[in-house]
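*Asks:* All I have is the shape, not the residue letters:
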């Protein structure tokens, strides 16, 4: 997934809040992280 890859590239350090947002994002779009 290019979008997820760009997020990981732009933010090398990911905190718990970012993980929660990303998890909700993937759940909303029916994707598995």
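*Replies:* Sure, I can see it. What you see is a predicted model, and the numbers here were worked out from it, not measured in a lab. Numbering: from 1, shown residues only.
*Asks:* Every contact and neighbour count from this point should use C-alpha atoms.
*Replies:* Will do.
*Asks:* Helices of this structure, start to end?
*Replies:* 2-10, 16-28 (DSSP state H).
*Asks:* Put this next to the previous one:
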């Protein structure tokens, strides 16, 4: 499967604040390093 296809599917189930969640996840990934 293509990554873009998985993302489009995930976005369908994302809450209205998915942008904030994505930002928080990105921050967590940076903190782990």
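*Replies:* Yes, it's here. Fair warning: this is a prediction, and the values are worked out from it, not measured in the lab.
*Asks:* How alike are these chains, TM-score-wise?
*Replies:* Here the TM-score for the pair of chains, by TM-score structural alignment, normalised by the length of structure 1, is 0.46; 25 aligned residues with a CA RMSD of 2.6 Å.
*Asks:* rewinding a little: highest average neighbour count across the helices of structure 1: which stretch is it?
*Replies:* helix 16-28 (a mean of 12; mean count of other CA atoms under 10 Å).
*Asks:* by how many degrees do it and helix 2-10 diverge?
*Replies:* 170 degrees (axes from the mean of the first three to the mean of the last three CA atoms, to 10 degrees).
*Asks:* Quick check: residue 20 of structure 1 vs residue 8 of structure 1, distance?
*Replies:* 14 Å (CA to CA, to the nearest Å).
*Asks:* which secondary structure element contains residue 11 of structure 2?
*Replies:* Assigned by DSSP states H and E, residue 11 of structure 2 falls within helix 3-13.
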